[in-house]
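[1] Got a predicted structure here, sequence first:
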Amino acid sequence: MAPSRVQDYDRRSAPRVNFGRPGTVRISDAPPVEAFVCDLTREGCRLVTDAPIAPGQKVQVGIAHLGLTAGQIVWYGEYGYGCKFDVPLAPGAITRASGPSNVTALHGAILPANPTVTSKLGLRARLAVIVGASVIGWGAVFAVAMFLLG
C-alpha cells in the first residue's frame, strides 16, 4: 500500500481502541522521539508527534507493556501518522497495554536505543550466597558466645 496524505483517517480495517498513552518512535538508528499513541489495533496505530516522519518510513513504535513493534507509516495528515505494524499484535496485547501505565512522558528525554540488560544470579549462585551468609552469621554468634563464656 502506498503511503498517502489523507483527510479522512477513519478508513480503517478494524475498530481502534482510543488508547491515548505516551510512547516513542524510533526511525533507523536515530534516538527515539516522543510520540502520543492515540488509537491502537492489533494491526496498527495512530501517532501524534512533533518529529517529521517521511511517508513509507519504517519505524519502531514503543508502547508501555508491549515494547517495540516494527511497522511502516502508511498515511499522514492533520490527525497525525498512521502506522501499520509488520506483524499484528498478539491477542490480548491491547488489553495488556491498556492497563495501568507506569510511563511518564519526559519532555526532551532521550532513551538509550539498546538498554543494558542485567541478569539475575543463577539458582546455584543464589543458594551459595544464602548458605554462605548463614554460615558467617552463625559463626559470628558462636564466636560471641565463646568469648562471653570463655
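    Received, thanks.
[2] use CA for all of it now, contacts and neighbours both
    OK.
[3] where's the spatially closest residue to residue 97 that is not a sequence neighbour relative to residue 11, distance?
    Spatially, and ignoring its direct neighbours in sequence, residue 97 is nearest to residue 65 (5.1 Å; CA to CA, 6 or more residues apart in numbering). When CA to CA, to the nearest Å is the yardstick, residue 65 and residue 11 sit 27 Å from each other.
[4] And residue 84, by the same measure?
    Taking CA to CA as the measure, residue 84 and residue 11 are separated by 13 Å.
[5] Could you check which of these two has the larger neighbour count?
    The residue with more neighbours, out of residue 84 and residue 11, is residue 84; 22 against 8, by other CA atoms under 10 Å.
[6] Just give the closest residue to the more buried one, not the sequence neighbours.
    Distances taken as CA to CA, 6+ apart put residue 44 closest to residue 84, at 4.3 Å, once the chain neighbours are dropped.
[7] Please verify my assumption that the one you found contacts residue 75.
    No - checked against CA atoms under 8 Å, the pair residue 44 and residue 75 is beyond contact range at 11.5 Å.
[8] Comparison target below:
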Amino acid sequence: MQAVIEVRRDDPRRESRHFAHRDGEIEPAGSNSVSGVVTDLSRSGFRIVVDEPLAAESVVWLKVGGHGPFMARVVWYDGTAAGCEFAGKLQPELVERLLQA
C-alpha cells in the first residue's frame, strides 16, 4: 500500500504533519495491542483511529509497516481517535519510511 503524503502548512504545530492512511497498532503499557489506522504523522507525534479507549497521559508503543515499536504518550482521546507524542523526535528519513512502508 502506498501512502498519500500531504504537508499541512496551515497548522501552527512545531513539526510538519503528513497525512497518512497506514495500518498500525499500538500497545498500551501493560495491555494487549490494539489495531488502528494512523491518519497523520510527524517527527514528534501521530494521530491514530482506534476502537479501544485510551487514557490521556498513558504510555503506548506504536508499530507501523514493520517498524517500531516507538514509545509515545497519549495527549488526547476523543472517543474515536488519539493524538500521541513520541518520547523523542523521529528522524525525517524514518518518517518517510513509515509513510511509504
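    That came through fine. Note that the coordinates shown come from a computational prediction; the quantities given were computed from them, not determined experimentally.
[9] List the residues that contact residue 87 of structure 2.
    Taking CA atoms under 8 Å, 6 or more residues apart in numbering as the definition of contact, the neighbours of residue 87 of structure 2 are 70-73.
[10] Which PyMOL command selects the buried ones in the residues you listed?
    Buried residues within the contacts of residue 87 of structure 2, by 16 or more other CA atoms under 10 Å, are selected in PyMOL with:
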select buried, resi 71+72+73
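[11] and the two most separated of the contacts of residue 87 of structure 2?
    Pairwise distances among the contacts of residue 87 of structure 2 were taken by CA to CA; the largest, 10.2 Å, belongs to 70 and 73.
[12] Now the common contact residues for the two.
    Counting by CA under 8 Å, 6+ apart, the shared contacts of residue 70 of structure 2 and residue 73 are 86-87.
[13] got a list of what the most centrally placed residue in structure 1 touches?
    Compute the mean C-alpha point of structure 1, and by CA atoms, centre = their mean the closest residue is residue 67, 3.1 Å away. When contacts are counted by CA under 8 Å, 6+ apart, residue 67 of structure 1 is found next to residue 61.
[14] what is in contact with residue 44 and residue 75 of structure 1 at once?
    82-83.
[15] the more surrounded of those two?
    Neighbours around residue 44 of structure 1 and residue 75, counted as other CA under 10 Å, are more numerous at residue 44. The numbers are 26 against 22.
[16] what residue of structure 2 matches up with that one?
    Per TM-score structural alignment, the equivalent position to residue 44 of structure 1 in structure 2 is residue 45.
[17] looking at it, residue 38 of structure 1 is touching residue 47, isn't it?
    Yes - between residue 38 of structure 1 and residue 47 there is a contact at 6.0 Å, judged by CA under 8 Å.
[18] count of neighbours near the closest residue to residue 49 of structure 2 other than its chain neighbours?
    Distances taken as CA to CA, 6+ apart put residue 81 closest to residue 49 of structure 2, at 4.1 Å, once the chain neighbours are dropped. By the criterion of other CA under 10 Å, residue 81 of structure 2 has 20 neighbours.
[19] residues in contact with residue 81 of structure 2?
    Contacts were defined as CA under 8 Å, 6+ apart; by that measure residue 81 of structure 2 touches 47-50.
[20] Could you rerun that using 6 Å?
    The contact partners of residue 81 of structure 2, taken as CA atoms under 6 Å, 6 or more residues apart in numbering, are 48-50.
[21] Okay, it and residue 46 of structure 2: tell me how far apart.
    In this structure, residue 81 of structure 2 and residue 46 of structure 2 are separated by 10 Å, where distance is defined by CA to CA.
[22] Nothing else from me, thank you.
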